[in-house]
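A.B. asks: just a sequence and a predicted model for now, questions to come.
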Amino acid sequence: MNISEAVPLLLTFAVICLSFIMSFELLWKSRNLPPGPTPLPLLGNLLQISNGDLVKSLLKLSEKYGEVFTFYFGSRPYIMVTGYKSVKEVLVDRGDDFLARGDVPAFDVYYKNFGVAFTNNIERWRELRRFTLSTLRDFGMGKKSMEEHIQEEAQCLVAELKKTKESFFDPKVCLCKPPCNIIFTIMFGNRHDYMDEELLIVMSWIHETFFIMSSIWGKIYDMFPGIMNFMPGRHQETFRYMKKLMLYVEKRVEMNKKTLDLNNPRDYVDAFLIKMEKEKMNPKTEFHLTNLVTSTLQIFFAGVETISTTITYSLLLLLKYPDILAKVHKEIDQVIGRDRTPKVQDRHQMPFTEAVIHEVQRFIELLPLGVPRKTTRDIMYRGYSIPKHTNVFTVLSSVLKDPTCFPYPNEFNPKNFLDKNGEFQKNDAFMPLASGKRICVGEALVRMELFLFLVNILQNFNLKSAVPPEELDITPEVSGFGNIRKPYKISFVPR
C-alpha cells in the first residue's frame, strides 16, 4: 500500500476514533443529567430541530421528556426548563443556584465575561447591577422626570408620523428612534434629531445584530462556535456590527472624559467614570474601562431592541384585530381624550389598554428561550445531579403560553389579563423579560415607555393596513434568541 492510498484510511480511522471518544464523553457527561434525546458526536441534538424552528422543537421534546430535559448544542449540554412552575423554581425559588449567566457565544466573543448583563462572575454582577440600578434611578428611571422626558419624545414621534401624510411604510426605523433617544439620553446625556446619521446607523447595527443572532446563522453559531469562527456566513456580520458598536461606545466614553465634572454627573457614563476615579487605588475594583464599555453597550442594546420590537409588533397585532384596536381607542377617548398628554397614572383607569399591552408582550414572546443561566454550585434538582457551571435555559415561551396559567394561551386575547368584571388582573406567569434577581435592570423603564409611546400613537392616529387584516401574517420572520416580526406596511391617519 503506497502513501496516497494510506492517507484516506488513516483519516477515516482518525475520524472514527474521534467520534468514539466524543460519544463516550457525551454519554459520561449526561449520566446524571435529566433525560433527553441522544446526542450525536459533534452535532449534538442538531437533528432534533425541525424546519429550523428551535423553540417549537424544544416544546415538542418537553412533551416527551418532561418539563426538565437535556439538550446538546454541539458538544455542550444545556438543561432546558419549561412550564411556569419549573421556570419559577429556577428563576425565583432557587434563584441563587442558577444566578450565573450562561454561554451566549455570539456575544461572549466581545463581552468576554464583562458587563452587567453577560458576566457569569457573581460578585462582578452584584456590584455592577447595584451601581446600575442606583444610577438609572438617579437619572429618573421610574420617576416623574423620566415620564416627562418620554412624553416629550412621544410628542416628537407623533410629529414625525404626521409628516408621513398617511402614506404606507414599514414602521421599523421610525418607531426605533424614540426608545433609542431615551437610551442615548440616559447613557450619554443627549438625544438626536430623527434624521441624524449617527442615530440611524447605530440603530441599524443593533437591529441587524439582533436579527442575525435570532436567525438560523445565530443558532448554528451557538452550536458550533469554534468551527463557525472560521466559516463564511451572515454570522460574520454580527462580529463586524459588534465591533463597530464597541468602538462607538469607546468613542462616546472618551468624549465624556474630556468634559467630565466629578461633582456633576450628566449621565450613566459620567457616573461610572466618577466611580472609577474613586476606586482607582483598589486593585480588585470592578469599576474599570472594560466594564464601563461592555455594561453601557449591553444596556443600550437591550433598551433599544426591546422597546422598538415590541411597539412595532403591537401595531401589527392591532391591525390584525381591529375590534381590539377600536376598544383601545374608545378607552383612550373616555379616560384621556384627544388633547391632554397621556400620563403613566392613566393606566390605572385603563384596564383594557393595560391588558392589551401585557397581552402583546405575552403573545410575541420577545425572548422565547430567555437568556441562559449557569448553576453556581453542584446541586440536586428534580432528583438529578447538576454540576457547577452547567448551562440552563428557562424557556419563557413555555411560560407565556402555559395553559394552566392563561385561559387563551395560543391566541392574542386581552382576556388573558382581565377578570370577569373587565378589570385588569396581574398574572405571576407574565415574565416576558424573565424574573427573579437577574431580571432586566430596565424593566420599569420598559413598562413606562411601552404605555406612553403606544397610547400617544393611538390617541393621535387611526391605523390603516396596506392589506386586509386576514392577510396579515403575525408569525415571526425569525425565531431564536429573539422573535422578530415579518415586515408589514402601515398608514397613520390623524384622528
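C.D. replies: All right, it came through fine.
A.B. asks: going forward, measure contacts between C-alpha atoms and count neighbours the same way
C.D. replies: Fine.
A.B. asks: secondary structure element for residue 420?
C.D. replies: Per DSSP states H and E: residue 420 is located in neither a helix nor a strand.
A.B. asks: count of neighbours near it?
C.D. replies: For residue 420, the count of nearby residues is 8 (other C-alpha atoms under 10 Å).
A.B. asks: structure B:
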Amino acid sequence: MALLLLLGLLGLLGLLGLWGLLCTAAPGPSPASQWPPGPRPLPLLGNLPLLRASQQDQWLLELSERYGPMFTVHLGGQKTVVLSGYEAVRDALVGTGQELADRPPIPIFQLIQQGRGIFFSSGARWRSARRFTVRVLHSLGVGQGPVAGKVLQELASLTGKLDGFRGQPFPLALLGWAPSNITFTLLFGQRFDYQDPVFQSLLGLIDEVMVLLGSPSLQLFNIYPWLGTFLGLHRPVMRKIEKVRAILKTILEQRRCTTPRGGPVQSYVDALIQQSQIQGDDHQGLFTEANVVACMLDMLMAGTETTSATLQWAALLMARHPDIQGRVQEELDRVLGARRLPQPEDQQQLPYTNAVLHEVQRYITLLPHVPRCTATDTRLGGYLLPKGTPVIPLLTSVLLDKTQWVTPSQFNPGHFLDSDGHFLKRLAFLPFSAGRRVCVGESLARTELFLLLAGLLQRYHLQPPPGVSPAALDTMPALAFTMRPRAQALCAIPRH
C-alpha cells in the first residue's frame, strides 16, 4: 500500500513537472548567472527524470562526457555542481582551502546528527572535532606499532574463525568482523568476542543503517524532505539509529565509571570523557553529551563500514582473479615465508601485494560522491558559485579517468607498478578524497587492509564455492550507502 502511494505521488510530481514545462517559456540565461552548463531542468523535478537511482555515479559520468569537467544538475529544486576528472577534482579539493570544506545540509544527516559530529558538521565545530580526533588517534598509536599489534591480534581471531569452516564456504561478510573489531577497540578500549551480543547487535544495526541510507526512499527524502516527512520515509533508519545510540550511551556510561580523571587514555571514548570533564559544556558544543555521542556514532559507522567493505572486495577480487592471487602469494612466500606475520614496514618489500591492494581501492570506488559545500562565494573553474552551493567531487571520475589509468575499467594491478616491477605512487589515487576533508582514518585503514589481506593470502587460497567458477562471482555492488559487495560465499583453503 505504501509503495503504491509512493508511486502515485511520484507520478503526480512527474505530471506537475511536465505541465510546468509546457506552460513555461524556455528561460534565457541570466546576465549575472555564472553557473556551469548542464541539462535543462523540469519545474519542480529538476533533472530527476534522468537520474538512475542505483547508478548515480555512472549517470554523472555520462553527463560529464556531454557537459565537461564542471556542470550543474538540478536535484529537485536544488542546484548542485559536479566536478569530474582528476584535474577538476584535484584543483577544487586541494586548491580551495576552507572555501570547499563544508558539508551541505543533507536532510537525513541533519535529522540524525543535527549538525554535530565529525563527518557531516561544518565550520568551527567541524574543525574542532577533526583536530581533536586526529590528535587522539595519533596518541592511540594509529599509523604506528601499537595499532599494528592490535590488527595482528585480530587477524589471529579471524583466521581461527575461518579455520573452523575447514575449507567449506563461509559468508563473505565474516571478513568484515576483524576490521570492525579493530575500530571498536580504538573507540571503546576493548575488543569483543565475535559471539558477544553487543558486537553482533552493532554489526547488524550498522549493516541495516547502511542499506537504508542507500535506498531510493531516502534519496527521495533528501531531495523532497517535506514529502519524505509526510510519508515517514525517515522513520525506519531513525529507529535503527536510536538503537545504536542506546548502545553507545551504555558504553559511554560504563567507560565513565572506569576512566579515572587524568588517567591514561586508552580509547577515543576515554579522550572524549576526559576532555568533557576538563572543559565541561564548551562554547562550541564539542564536548556536550549530544556531541560526544554524535562523534562516537560517526566514528563507529565510518570506521566499520569502509574498511570492512574494502577487505570483502579484496577477498572477492582475489577469488575472481586466481592468477593475480597466485602472484601475491608467490611474493609473500618469498619475503615472509609461511610463518612470519606481515608488518607495516614489509610493504616496501612487497610491491606487487601493495599494488594489488591499491588497485582494489581504485577499482571499487567505495564512496563515489560525498558532497562538499561552498563556505563562501567561491570562484571555481571560471564560475562564481554562491555560498551554500552543494559541490560533488566525483571520485569515480578520478579513479576511472582515462587520462590517468591505462585500463580504467579493468582490475589491473599494473596501474601501480613501473616497468621494473617497483611500486608506483599515483597522484590520481584518491579513494580517501583529498584536501581539508581527507578521510580522518586513512592511516588506520591503510595499515589494517595491508596486514589483514597479506595475512589472509599468506595462509589461505581464497576461491569460489564448489561448482562456482571464478568468473561467476558477483562483482556488482549492492544497493547501500557505500559500494559494498553483494552477499555471497567464498572458501578459504589452508595453504600450509
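C.D. replies: All right, it came through fine. Every value quoted in this text rests on a predicted model; they were computed, and no experiment measured them.
A.B. asks: and the TM-score between them?
C.D. replies: TM-score of the superposed chains, computed with TM-score structural alignment, normalised by the length of the first structure, equals 0.91; 477 aligned residues with a C-alpha RMSD of 2.4 Å.
A.B. asks: and residue 111 of the second structure, what's its match in the first structure?
C.D. replies: By TM-score structural alignment, residue 111 of the second structure lines up with residue 109 in the first structure.
A.B. asks: pretty sure its match is in a helix, no?
C.D. replies: Yes. Counting by DSSP: H, G, I helix; E, B strand; the rest coil, one finds residue 109 of the first structure located in a helix.
A.B. asks: residue range for the longest helix along the first structure in the second structure?
C.D. replies: The helix spanning the most residues in the first structure, taking DSSP state H as the definition, is helix 289-320. Counting by TM-score structural alignment, helix 289-320 of the first structure falls onto residues 289-320 of the second structure.
A.B. asks: mean distance, that stretch to its aligned residues in the first structure?
C.D. replies: For stretch 289-320 of the second structure, the mean deviation from the first structure after alignment is 0.9 Å (mean C-alpha distance after the TM-score superposition for the first structure).
A.B. asks: how about that stretch: buried residues?
C.D. replies: 289, 291-320 (16 or more other C-alpha atoms under 10 Å).
A.B. asks: pretty sure residue 462 of the first structure contacts residue 455?
C.D. replies: No. The pair residue 462 of the first structure / residue 455 is not scored as a contact, 11.7 Å apart, by C-alpha atoms under 8 Å.
A.B. asks: now the helices for the stretch 351-496 of the second structure?
C.D. replies: 351-364, 395-399, 442-459 (DSSP state H, counting those that start in this stretch).
A.B. asks: show me where the first structure has its strands.
C.D. replies: 68-73, 76-81, 100-101, 373-374, 379-381, 384-386, 391-394, 461-465, 476-479, 483-485, 490-494 (DSSP state E).
A.B. asks: quick one: residue 95 of the second structure from residue 380 of the second structure, how far?
C.D. replies: 10 Å (C-alpha to C-alpha, to the nearest Å).
A.B. asks: more neighbours: those two, which one.
C.D. replies: residue 380 (17 against 13).
A.B. asks: residue contacts, the more buried one?
C.D. replies: By C-alpha atoms under 8 Å, 6 or more residues apart in numbering, the residues touching residue 380 of the second structure are residue 92.
A.B. asks: can you do 10 Å?
C.D. replies: Taking C-alpha atoms under 10 Å, 6 or more residues apart in numbering, we find residue 380 of the second structure in contact with 36, 70, 83, 88, 91-92, 95-96, 100.
A.B. asks: residue 422 of the second structure too?
C.D. replies: Contacts of residue 422 of the second structure by C-alpha under 10 Å, 6+ apart are 348-352, 354-355, 416.
A.B. asks: okay, buried residues for stretch 14-33 of the second structure please.
C.D. replies: For stretch 14-33 of the second structure, a neighbour-count test (16+ other C-alpha under 10 Å) marks 14, 16-18 as buried.
A.B. asks: do the same with stretch 337-345 of the first structure
C.D. replies: So for stretch 337-345 of the first structure, counting by 16+ other C-alpha under 10 Å, buried means 342-344.
A.B. asks: okay if I get those as CSV plus distance to residue 114 of the first structure?
C.D. replies: Shown next, in CSV, are these (distance: C-alpha to C-alpha, whole Å):
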residue, distance to residue 114 of the first structure
342, 39
343, 37
344, 35
